[in-house]
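> Got a predicted model here, sequence first, then my questions.
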Amino acid sequence: MNSIQNKDYLYQVALSLIPKLGPSIYKKIILHCDSAEAFFNLPRGKLERIQGIGPKLLAYRKQRTSYLTEAEKIIDAANQHEIQIHCFMEDNYPGRLKAIPDSPPILFSRGNLSLNPERTVGIVGTRKATKYGKNVTQQITEELSRFQPTIISGLAYGIDVEAHRAAIARNLPTIGVMGSDLNTIYPSIHKKIAEQMKENGGLLTEYKLGTEMSPGNFPQRNRIIAGLADALVVVEAAKKGGALITAEIAYSYNREVFAVPGNLQSKYSEGCNDLIRNMKAGIYMSSKEIVDSLSWNLNSGESLAQQVFPDTSLLDPLETKILERIFDKKEVEVNWLSHDLNLPISTLAVKLLNLEFLGFVKAFPGKKYQWLHNKQ
């Protein structure tokens, strides 16, 4: 469970409580100060040199004791309710979200879930799913089940909950990203399936316990769905709605986006057809689209214990360090790797090119690099 004995962990939660401190400024503070605690302790002059930090933000440092007290309460409440807290600088924070500028500084989860699984697929769509949409959702999970991806969706009516049900039926991990705190299941009719999801997956939110539920929370949570998904499939969507928002965000994140084509006379296929026409989504015809675009293969499902780190005698120390991070994650984005290793993109690009040339990694669209499992 979470512990307030980790002092910087406590300060990360406290820092997230400062009003109007957006995700990008939060991360700038962490990167420039090396820790959340340093923000409260460094001389004012040094902090003022960080772009985006002004007098109003610095004035909040005077309330340090208040923020730390509130952070302790949040951590204690999480422990009491069997909730995990995932801070941006901790290893249990989703790696896929670290390179995204607007990802939440703090996340809360409940269940038996991994936030850094090998493969993920987001499935979203209209709340008023048709029989066609539900059947296609079932088909998607059935075809992908041999690859054991984690299915990401939003626990909403319609396609979302159908995706979670389909994942459970095929024993696939599934994560529901919520627009409320973890004690407020919305819609309440989905409490039963939310409990079932906790056995092999679980629930995730950026909202601490006691947060008042607001309609604006739900569009906001869509960026988490988009960020966690290696590929996003929009099954059914009208011309406007949350599914299209999620698709637009996923597209901006360089995720693979697919839309299921539908009947031209169905209003719940208009959104999907528009995504395809505007070339913001590929046409989803079968799981082959996802498998090919992400270069999945069944042999890559070996456990880490079965894989052997290769001979790196031809590599310099920095290349070895980069390879170790890719070996750990199996797939990384360049921006995330640059942040994780504190390396300029220009330096990283040269090293990655050499690793690719030597056959250790492979480059993919979206500035992604994957570990080559068959490298001897």
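Received, thanks.

> drop to CA atoms for contacts and neighbour counts, all remaining ones
OK.

> how far does whichever strand in the chain runs longest sit from the chain's center?
Scanning the chain for the strand with the most residues, using DSSP state E, yields strand 106-112. Relative to its parent chain, strand 106-112 has a centroid offset of 12 Å by C-alpha atoms, centre = their mean, to the nearest Å.

> What lies in contact with that strand?
Defining contact as C-alpha atoms under 8 Å, 6 or more residues apart in numbering, one finds that strand 106-112 is touched by 13, 16, 82-88, 93, 182, 197-208.

> Just the buried residues out of those, in PyMOL syntax.
Command for PyMOL that selects the buried part of those, burial taken from 16 or more other C-alpha atoms under 10 Å:
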select buried, resi 13+16+83+84+85+86+87+88+93+182+197+198+200+201+202+203+204+205+206+207+208
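
> Let's see which of the contacts of strand 106-112 end up in helices.
When the contacts of strand 106-112 are checked against helices (DSSP state H), the matches are 13, 16, 197.

> For my notes, please list the residues you listed in a markdown table and give distance to K362 for each entry.
As requested, the ones in helices among the contacts of strand 106-112 are arranged in a markdown table below (distance: C-alpha to C-alpha, whole Å):
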| residue | distance to K362 |
| --- | --- |
| V13 | 37 |
| S16 | 36 |
| M197 | 34 |
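
> Show me which of the residues you listed is closest to L264.
Of all the ones in helices among the contacts of strand 106-112, the one with the least separation from L264 (C-alpha to C-alpha) is M197, at 34.7 Å.

> and the closest one, what does it touch?
Neighbouring residues of M197 by C-alpha under 8 Å, 6+ apart: 111, 164, 168, 173-175, 203.

> Put this next to the first one:
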Amino acid sequence: MSQKELLYTLALQRTPNLGDTSAKKLLRAVGSAEAIFKEKKHNLLKVDGIGSFKLKDLNENQQLAEAEAELRFIETEKIQHSYFLDKTYPERLKHCLDGPILFFHSGNIDLKHKKIISIVGTRKVTTYGTTFCKDLIEELAPLNPVIVSGFAYGVDITAHKAAMDNGLQTVACLAHGLNQIYPKVHKKYVVKVEENGGFITEFWSDDPFDRNNFLKRNRIIAGLSEATIVIESAEKGGSLVTADIANSYNREVFAVPGRSTDKQSQGCNNLIKTQQAHLLNSAADLIYHLGWELEKKDEKPKQTQLFVELTDEEKKVYRFLKEKEKELLDIIALECQIPTFKAATILLNMELKGVVQPLPGKLFQIV
């Protein structure tokens, strides 16, 4: 991305009332952030879902002035950034309609990794929650997952530390700019986190420290991963918001059960009771549901039926899966350029023909 396009993208991101979903619609329709500001508003109003309210504060001079100040910060501090149409933009987050058009990051983050999970929970974590979190990550360590969390007190920092203790990459999603750290007591972990992963945020250096930022940040935590795990949560809390967002993204959600009398387990128990989350007793539960079982080397491959007739779209999916071995439904749909609902039907037909088989965690592979 050129400096000029980054400047206009920052200006677009700063436009009040527009939001990431609408900004993406405009970018796809018009072609670039600069073109949006140059285009006449009556033409922008022709874009589906774009109304006058969303465009009323689209002001090139005002937003560019703010963007120029942030661009200077980005260049001075050598801040890394990722645009939603870049190849480097996290694949799973790309599937989230309201994912940020632009985010900033530091450290050595590699999100091309297949196995990414988010771990969230109460800030007032109990000994039970702390022990469970550490044991879970230690058991998962041989599978080398990336551990995502929010760098807050309690479950978050426990997950980050356990990941680093087991040599795993960890990603901390912040609710403020990269020029500060909250809580301040966690500054001592910054260098180690950046060495073993890093920090991600969509917020600018001058964004106010606001409670709503934490709720907005939660969609990135949910969107980066294939599963969100709630270790402990009271009846209400930000962790439950993250779980709800993960469900809306059609991702797997897990919750650790607790005694009915434990205040810090009420949220988790309710998620399980209302079937909004899988019950999580150990790493084995997660591994099973996500299809992370290690394949047996001596297992003989199944013989695919001969002379099966496939449609052109089925052939496209077959060729893709043959190259990838196994893949998620959303990724199959994206890479084969087929709507997700249609890809699900195609895979079902292929399953009935004995060509593919479903795996836990919404994965599919060639038979």
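That came through, no problem. Remember, it's a predicted structure, so these values are computed and weren't measured experimentally.

> Just the TM-score for the two chains, thanks.
The TM-score (TM-score structural alignment, normalised by the length of structure 2) is 0.84; 354 aligned residues with a C-alpha RMSD of 3.2 Å.

> just to revisit the earlier point, where in structure 2 does the helix or strand following the longest strand of structure 1 fall?
Downstream of strand 106-112 of structure 1, the next assigned helix or strand under DSSP states H and E is strand 120-124. Aligned by TM-score structural alignment, strand 120-124 of structure 1 falls on residues 116-120 of structure 2.

> what's that stretch in contact with?
145-150, 155-156, 159, 221-222, 224-232, 239, 242.

> So R123 of structure 2 versus I116 of structure 2, what's the distance?
22 Å (C-alpha to C-alpha, to the nearest Å).

> swap that for R92 of structure 2, please
When distances are taken as C-alpha to C-alpha, R92 of structure 2 and I116 of structure 2 turn out to be 10 Å apart.

> One more: V185 of structure 2?
Between V185 of structure 2 and I116 of structure 2 the computed distance is 27 Å (C-alpha to C-alpha).

> With N166 of structure 2 instead?
With distances defined as C-alpha to C-alpha, the gap from N166 of structure 2 to I116 of structure 2 amounts to 15 Å.

> K94 of structure 2 too?
14 Å.

> what does L286 of structure 2 give?
Noted for L286 of structure 2: a distance of 12 Å to I116 of structure 2, by C-alpha to C-alpha.

> Which one's more surrounded, the two?
Comparing L286 of structure 2 with I116 by other C-alpha atoms under 10 Å, the one with more neighbours is L286, at 24 against 21.

> which residue lines up with the more buried one in structure 1?
Under the alignment defined by TM-score structural alignment, L286 of structure 2 is paired with I290 of structure 1.

> Equivalent analysis for Y153 of structure 2, please.
For Y153 of structure 2, the aligned position in structure 1 is occupied by Y157, per TM-score structural alignment.

> Three-state assignment for its match, please.
coil (DSSP: H, G, I helix; E, B strand; the rest coil).

> count of neighbours near it?
Y157 of structure 1, neighbours per other C-alpha under 10 Å, totals 17.

> distance of it from T126 of structure 1?
As it turns out, when the distance is counted by C-alpha to C-alpha, Y157 of structure 1 lies 8 Å from T126 of structure 1.

> And the strands in structure 1?
For structure 1, applying DSSP E gives strands covering 84-87, 106-112, 120-124, 150-153, 174-177, 201-205, 231-234, 256-259, 282-283, 331-333, 361-364, 368-371.

> Run the chain-centre distance for the third one.
What it means is strand 120-124 of structure 1. Once both centres are worked out by C-alpha atoms, centre = their mean, strand 120-124 of structure 1 turns out to sit 11 Å from its chain's centre.

> What residues does the nearest residue to the match of L286 of structure 2 once chain neighbours are set aside make contact with?
Sequence neighbours aside, A231 is the residue nearest to I290 of structure 1 in space, at 6.9 Å (criterion: C-alpha to C-alpha, 6 or more residues apart in numbering). With contacts defined as C-alpha under 8 Å, 6+ apart, A231 of structure 1 is in contact with 120-122, 255-258, 290, 294.

> Using JSON lines, lay out those together with distance to D34 of structure 1.
JSON lines is the format used below for those (distance: C-alpha to C-alpha, whole Å):
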{"residue": "T120", "distance to D34 of structure 1": "31"}
{"residue": "V121", "distance to D34 of structure 1": "33"}
{"residue": "G122", "distance to D34 of structure 1": "33"}
{"residue": "R255", "distance to D34 of structure 1": "29"}
{"residue": "E256", "distance to D34 of structure 1": "33"}
{"residue": "V257", "distance to D34 of structure 1": "35"}
{"residue": "F258", "distance to D34 of structure 1": "39"}
{"residue": "I290", "distance to D34 of structure 1": "38"}
{"residue": "L294", "distance to D34 of structure 1": "34"}
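
> what residues does stretch 235-244 of structure 2 touch?
By C-alpha under 8 Å, 6+ apart, the residues outside stretch 235-244 of structure 2 that reach it are 120-122, 214-215, 218-219, 221-222, 228-230, 233, 253, 263-267, 270.

> Repeat that for stretch 326-346 of structure 1.
Contacting residues not belonging to stretch 326-346 of structure 1 are listed as 95-96, 98-99, 116, 118, 309, 322, 325, 348, 366-371 [C-alpha under 8 Å, 6+ apart].
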